[in-house]
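> Next comes the sequence, and after it the predicted model I'd like to discuss.
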Amino acid sequence: MLEEVTQLAEAGAATLVGVILTDTWEAARAGFVRLFRRGDEGQQAAIETQLVVGAELVRQAEDAEAARQSLAPMWRFQLAELLRQHPEAIAELSSWVEESRAAQPRTHWTAIQNVDTRDNSRANAVIHGNIIVHEAKPGLNAS
């Protein structure tokens, strides 16, 4: 259970800092603040303030990605504490992570291609491009 909480807190922090100042920031921020509704109003206000300050730090940073990454440990700690005090929040945080990640546009695609040939066969393959094969007529020397 402890490892699950740690991994979820890590995923939540990474997701949060990844969406700062993106098109989905406002919706993600509102959902994130709702996670802390279990505390008093002062805690929610403090979380909201930390989010605003963090976003401003990213906005003003020369290296926005480095600024985002510097915020992640604080949010990882905050989320781990939330889950330790309120284990019932695990499902809600997990759902928030999935929804927030799904709302982000995909900027990186991974393509995997496996090609197997056997016996007297030939394979021609390409990813993200064209392939043109000019067959030589049987009996003609290609030279």
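Yes, it's here. Just so we're clear, the structure is a prediction, and the values are computed from it rather than from any experiment.
> Please make it C-alpha for all contacts and neighbour counts, starting now.
Will do.
> Next one: residue 24 from residue 60, what distance?
19 Å (Cα to Cα, to the nearest Å).
> same thing with residue 105?
23 Å.
> what's the answer for residue 20, then?
12 Å.
> Who has more neighbours out of the two?
residue 20 (23 against 10; other Cα atoms under 10 Å).
> can you pull the contacts of the more buried one?
55, 58, 68 (Cα atoms under 8 Å, 6 or more residues apart in numbering).
> would you turn the residues you listed into TSV with distance to residue 95?
Output for these, formatted as TSV (distance: Cα to Cα, whole Å):
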residue	distance to residue 95
55	22
58	25
68	22
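> Neighbours of residue 10, how many?
Count around residue 10 with other Cα under 10 Å applied: 19.
> can you tell me the helix or strand for it?
Using DSSP states H and E, residue 10 falls within helix 2-19.
> Looking only at that helix, what residues are buried by neighbour count?
Residues 5-6, 8-19 are the ones in helix 2-19 that count as buried (16 or more other Cα atoms under 10 Å).
> and the comparison structure, right after this:
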Amino acid sequence: MLSEALESLAAAGGSAVVGAAATDAWHTARAGVARLLGRGDDHQERYAIERLDHTATELEQAADGTRQQLRDKLQNRWAGRLEILLEENPEAAHELRELIERVRAELPAAQQSWVQNNTAQAGAIQYITQGGDINVGRGRSGD
């Protein structure tokens, strides 16, 4: 069973694959994911390329009204494949992390997404934002 951090990494990988389709980042994502999944086996790498190309084609042909639902489905599918990779090859986590960073750097700004993982333990409370301000404190009496 994967740790929460590796599950999040696999999910970020699935998001990067789908987000890269039909962008200039596709070549990087396609080649990198195929290499990761192939793990040195040319046959497995070619099979991964076929699956990746099928993903790109599905997204390209999707009707506007169903595109987001399809994107979600494909992100989950790729996340699942990457989870299997990480279960079988935990050492691939570093490679996947680097690939995600390269793909995101090549995406248009509007398509870049960010993942923030936070863990509170032993009854702790966290106040977290990725943008904007958080004001934490007790109000004055009578407020």
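Thanks, I have the structure now. Predicted model, so just to flag it, every value in this text is computed and none were measured.
> about what we covered before: now the buried residues of helix 2-19 of the first structure in a markdown table, with distance to residue 64 of the first structure?
Below are these laid out as a markdown table (distance: Cα to Cα, whole Å):
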| residue | distance to residue 64 of the first structure |
| --- | --- |
| 5 | 28 |
| 6 | 25 |
| 8 | 24 |
| 9 | 22 |
| 10 | 19 |
| 11 | 19 |
| 12 | 19 |
| 13 | 16 |
| 14 | 14 |
| 15 | 15 |
| 16 | 14 |
| 17 | 10 |
| 18 | 10 |
| 19 | 12 |
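> Among those, which one lies nearest to residue 85 of the first structure?
residue 5 (11.3 Å; Cα to Cα).
> Was I right to think that closest one contacts residue 81?
No - counting by Cα atoms under 8 Å, residue 5 of the first structure sits too far from residue 81 to count as a contact (9.5 Å).
> Run the contacts of residue 20 of the first structure past the second structure and keep the common ones.
Counting by both residues aligned by TM-score structural alignment, their matches' Cα atoms under 8 Å, the members of the contacts of residue 20 of the first structure that carry over to the second structure are 55, 58.
> Sort out which of the contacts of residue 20 of the first structure are in strands and list them.
Using DSSP state E, no member of those falls in strands.
> Could you point out the helix or strand that follows the longest helix anywhere in the second structure?
When the second structure is parsed with DSSP state H, its longest helix is helix 67-88. The helix or strand immediately downstream of helix 67-88 of the second structure is helix 93-106, counting by DSSP H and E.
> in the first structure, what residues pair with that following helix?
Using TM-score structural alignment, helix 93-106 of the second structure lines up with residues 90-103 of the first structure.
> Quick check: that stretch compared with the second structure, mean distance?
Per the superposition on the second structure, stretch 90-103 of the first structure and its aligned residues are separated by 0.7 Å on average (mean Cα distance after the TM-score superposition for the first structure).
> And residue 78 of the second structure, what's its match in the first structure?
Using TM-score structural alignment, the partner of residue 78 of the second structure in the first structure is residue 75.
> Verify the stated contact: its match with residue 11.
No - using Cα under 8 Å, residue 75 of the first structure is not in contact with residue 11, being 10.1 Å away.
> count of neighbours near residue 89 of the first structure?
17.
> residues touching the nearest residue to it once chain neighbours are set aside, list them.
Nearest non-adjacent residue to residue 89 of the first structure, counting by Cα to Cα, 6 or more residues apart in numbering: residue 83, 6.1 Å away. Contacts for residue 83 of the first structure (Cα under 8 Å, 6+ apart) come out as 5, 9, 89, 90.
> Ok, residue 77 of the first structure next?
If you count contacts by Cα under 8 Å, 6+ apart, then residue 77 of the first structure has residue 9 around it.
> now it: how far from residue 107 of the first structure?
Distance from residue 77 of the first structure to residue 107 of the first structure, by Cα to Cα: 28 Å.
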